[in-house]
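Asks: 3D, please:
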Amino acid sequence: MQASTVEQIAKVERKYEELQQQLRADAVASEATVAAREAEAVAMAAE
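Replies: Okay, the predicted model is just below:
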């Protein structure tokens, strides 16, 4: 019973870490999109 519980906890911890990594990746992608849009707006304003 304890081994099963420990395995379940480890599985949940791995899934949590995967989700955290995905959130970080999504945040970086969002920041890159915002930066690209800002750069585009600056370029358009300079025209």
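
Asks: alpha carbons only for contacts and neighbour counts from here, please
Replies: OK.

Asks: what count of nearby residues applies to E40?
Replies: 12 (other Cα atoms under 10 Å).

Asks: alongside the first, I'd like the structure of this one:
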Amino acid sequence: MMPMNHFDVFLSYHWRDHAQVEALARRLREQNLTVFLDRWYLTPGQSW
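Replies: So this is what the prediction gives:
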């Protein structure tokens, strides 16, 4: 896992939009941007 302090993009969104946001995050990754998306990096109960 990448250190939590180096991201090019932080995506904040409403849960209803998660499918569109995840598609956007994948497109940004394809452009070699490092994307923080909660669903990819946070697990329930994990210390933040």
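
Asks: and the TM-score between them?
Replies: The TM-score (TM-score structural alignment, normalised by the length of the first structure) is 0.35; 19 aligned residues with a Cα RMSD of 2.3 Å.

Asks: what helices and strands are in contact with the helix or strand hosting R29 of the second structure?
Replies: Secondary structure from DSSP states H and E places R29 of the second structure in helix 18-30. Packing contacts for helix 18-30 of the second structure, counted by 3 or more Cα pairs under 8 Å, 6 or more residues apart in numbering; DSSP states H and E, involve strand 35-36.

Asks: which helix or strand lies directly C-terminal to the strand it packs on?
Replies: Under the assignment DSSP H and E, the closest C-terminal helix or strand after strand 35-36 of the second structure is helix 38-41.

Asks: residues near R27 of the second structure, how many?
Replies: The tally of other residues near R27 of the second structure (other Cα under 10 Å) stands at 13.

Asks: one step back: in the helix holding R29 of the second structure, what counts as buried?
Replies: 21, 25 (16 or more other Cα atoms under 10 Å).

Asks: which SSE is Q21 of the first structure in?
Replies: Assessed by DSSP H and E, Q21 of the first structure sits inside helix 2-46.
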